[in-house]
Each structure stands twice: as C-alpha cells, then as structure tokens.
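Asker: please work out how this folds:
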Amino acid sequence: MEIFWCPPQAWWVKLNEDGCSLGNLGRTRARGIICDEQDIVVFSYRKFLGRKTNFEAVFLELIFGLEWAKELDLWKVWVECDFVAVAFLVSLKVVPWFVRQTWSSLQFYLSFIEWTVSLYREANPLANFLSKSTSRLEVSSKMVVLPPSMQAELLHDAQRRPKFHVSL
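Answerer: Presented below is the predicted three-dimensional model:
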C-alpha cells in the first residue's frame, strides 16, 4: 500500500508526534515536529520523560504537542499520532488520570482553535528519529537540528513521493 505524508491545508499546521518507551516500563521520550502547509518545519522538540509505559508516553506527547501549539499561538492544528487508543480517547474527549490536570488547563485554548487528531503510523520517520535519539541521549531540547538523512525525508515528503506499507 502506498502511503503519503499530506501537508495541512492553508493556514493550518501539522503536528506529527510520537512518544514511546524502550521497555514497558522503560526509558521514555516524547517528540514532535510541526510543519506548515508548504512542508516547512516550524518547530521541533524532544523531551525525555524518565521511566513510563508506552501508553503514558504517547498520551504525554499529545499534551506536550498541544502545549507547544498554544505557546506558539497556533490556531489551526492537525495532530497526527501513531497510537490508536490515543486518537480514539481524544475523539471521545476522555483522557487518563495522569494528564487530566494539564488537559483541563488546555481546554480554554482548545475551545477557541480549530484542531483535529488523526492516526498515521507509516510515514512518520522524523518523529520516530527524534523519539529514539531522545531515549538514547536522555536529553530534552527544542528546535532540534536534523541530520542529512532526516533532511532527505523532509524532501521526500515535500515531493509527495510515496512510502510503502507491506502486510502479509
């Protein structure tokens, strides 16, 4: 199956986010990359979270991404995550206990912007790179400098070239 990274519509940004744990409990990280409708990276970040589960990492990543969107004063945000449970729970406006307080603090912002969450796994190599490097290095940073291989991935997406998903 051909998979394409789709840019957001005009005036929107896309937040591709990924959170994961090396082990379950394990060293956990969150990362995100925000691109505009012209495939230009507006912002990127990675955050080391300590020892957490995969579910905690992914949900915390969603919260961090929305907090950055608020900090950057973004008003049309398309979030793509790679964890079905997170996309489903957010669509129902249900969040787990460990993010409930932060989620509540975001509600005023979220009520005034346009935003959506969708599921997208296969074409998210930049997010995966940032996550893995964060777990290995155990560092947090914003505006991460991407290596040439990841710059090539950005170019690949900008040229609307497909990636492929093979299922047997």
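Asker: use CA for all of it now, contacts and neighbours both
Answerer: Fine.
Asker: next up, the contacts around Ala127.
Answerer: Residues counted as contacts of Ala127 (C-alpha atoms under 8 Å, 6 or more residues apart in numbering) are 16-18, 31-33.
Asker: change it to 6 Å
Answerer: 17-18, 32 (C-alpha atoms under 6 Å, 6 or more residues apart in numbering).
Asker: which residues of this structure fall in helices?
Answerer: Applying DSSP state H to the chain gives helices spanning 54-71, 84-91, 100-112, 125-137, 148-158.
Asker: now the angle from the second one to helix 54-71?
Answerer: Counting by axes from the mean of the first three to the mean of the last three C-alpha atoms, to 10 degrees, helix 84-91 points 50 degrees away from the direction of helix 54-71.
Asker: roughly how far is helix 84-91 from the heart of the chain?
Answerer: Taking the mean of its C-alpha atoms, helix 84-91 sits 14 Å from the chain's own mean (C-alpha atoms, centre = their mean, to the nearest Å).
Asker: compare with the first, here's sequence two:
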Amino acid sequence: MGTSKKYMGITGIFEAEVEGLMEGLLRAKAMNITCLWVEFDSSSVVLAIQQRKIPWYALQRWMHLNPFLDSISWKISHNFREGNSIADYLARDAAKTGISGDNAVLPSHILDLLQRDLDGRLPFQFY
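Answerer: Alright, predicted model coming up:
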C-alpha cells in the first residue's frame, strides 16, 4: 500500500479533508480497487459526500471519479481522530515540514499503531 502526505499551505480544514479524500479516491482508482471502505475523521466531509453535496472546488474530480465509484462496492463512514493516528501524523508532518511525498518513513510509535490495527487491537485509551 504505502503512505502519502501533501503540503497544502494555508487552507481551511474542510478543504484539506476534501482534498485528502479526492487524492485517496484517485489512488484507489489507479490501483484498481474494487471494494473500498473510507474512514474519515471529519463528520462534515462524510455527511457532505453521503448527501452528494460536493464542494465546487472538488466537483470536477468527483464527476471524473463517479463512473469508478459506481462500478465498485464502497462506503464512507466517520471515525474519530484518535482512531486514525497514522493519517493524523502524516498531516501534521506535512504541515510542519512543508514537504509532500509518498511512502514516508514512519517513526516506531506510528509503526506500533499500524501493527495494533493490523492485529485488530483498538488504539483507544481509557482513563
């Protein structure tokens, strides 16, 4: 699979989240994915997509992706930020460094989180 991060400069959170979704869907198309579950920590983006209220700045890409999405089994759902530490790390790293890139080298604590996810162990902490 791999990782990807994109530096977007100064932008709104909603716009950045929509951009991340579009990039991910384009990657899924390029990889010929046939079954896709998108988990997003932005409930407003999830709701907008579910209601087909695509922001104007993403509409052209959405229309390009529609035939692909119609041809596969896919869904989008909300996941709390704490449930996606890897995406959170990549977004913060791109914002701090100003560097976009693919297949980033992940620090050990993020690799541990990824392994926990692969093992089916929840990353939540209870106090």
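Asker: got a TM-score for the two of them?
Answerer: The TM-score (TM-score structural alignment, normalised by the length of structure 2) is 0.91; 126 aligned residues with a C-alpha RMSD of 1.6 Å.
Asker: before we move on, back to that, just the contacts of Ala127 of structure 1: which are in strands?
Answerer: In this view, the contacts of Ala127 of structure 1 that belong to strands under DSSP state E are 17-18, 32.
Asker: closest to Pro148 of structure 1 out of those residues?
Answerer: Using C-alpha to C-alpha, Gly32 is the member of those that lies nearest Pro148 of structure 1, at 18.1 Å.
Asker: list the contacts of the nearest residue to Ser21 of structure 1 once chain neighbours are set aside.
Answerer: In space, and not counting its chain neighbours, Ser21 of structure 1 is closest to Thr28: 4.2 Å by C-alpha to C-alpha, 6 or more residues apart in numbering. Applying C-alpha under 6 Å, 6+ apart to Thr28 of structure 1 gives the contacts 20-21, 49-52.
Asker: redo those as CSV? Include neighbour count and distance to Val79 of structure 1.
Answerer: Shown next, in CSV, are these (neighbours: other C-alpha atoms under 10 Å; distance: C-alpha to C-alpha, whole Å):
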residue, neighbour count, distance to Val79 of structure 1
Cys20, 28, 17
Ser21, 24, 20
Leu49, 23, 20
Gly50, 15, 24
Arg51, 17, 25
Lys52, 18, 22
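Asker: and which of the residues you listed is nearest to Ala69 of structure 1?
Answerer: Leu49 (19.3 Å).
Asker: can you name the residues of structure 2 that stretch 58-75 of structure 1 overlays?
Answerer: Alignment of stretch 58-75 of structure 1 against structure 2: residues 17-34, by TM-score structural alignment.
Asker: that stretch: which residues count as buried?
Answerer: The neighbour-count check on stretch 17-34 of structure 2 (16 or more other C-alpha atoms under 10 Å) flags 17-23, 25-26, 28 as buried.
Asker: ditto for stretch 26-41 of structure 1
Answerer: Neighbour-count burial for stretch 26-41 of structure 1 flags 26-37, 39, 41 (criterion: 16+ other C-alpha under 10 Å).
Asker: kindly report the same for stretch 51-58 of structure 2.
Answerer: Ile54.
Asker: just to revisit the earlier point, how about the contacts of Thr28 of structure 1 in a markdown table, adding distance to Phe83 of structure 1?
Answerer: Listed next are the contacts of Thr28 of structure 1 as a markdown table, based on distance: C-alpha to C-alpha, whole Å:
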| residue | distance to Phe83 of structure 1 |
| --- | --- |
| Cys20 | 10 |
| Ser21 | 13 |
| Leu49 | 18 |
| Gly50 | 20 |
| Arg51 | 19 |
| Lys52 | 16 |
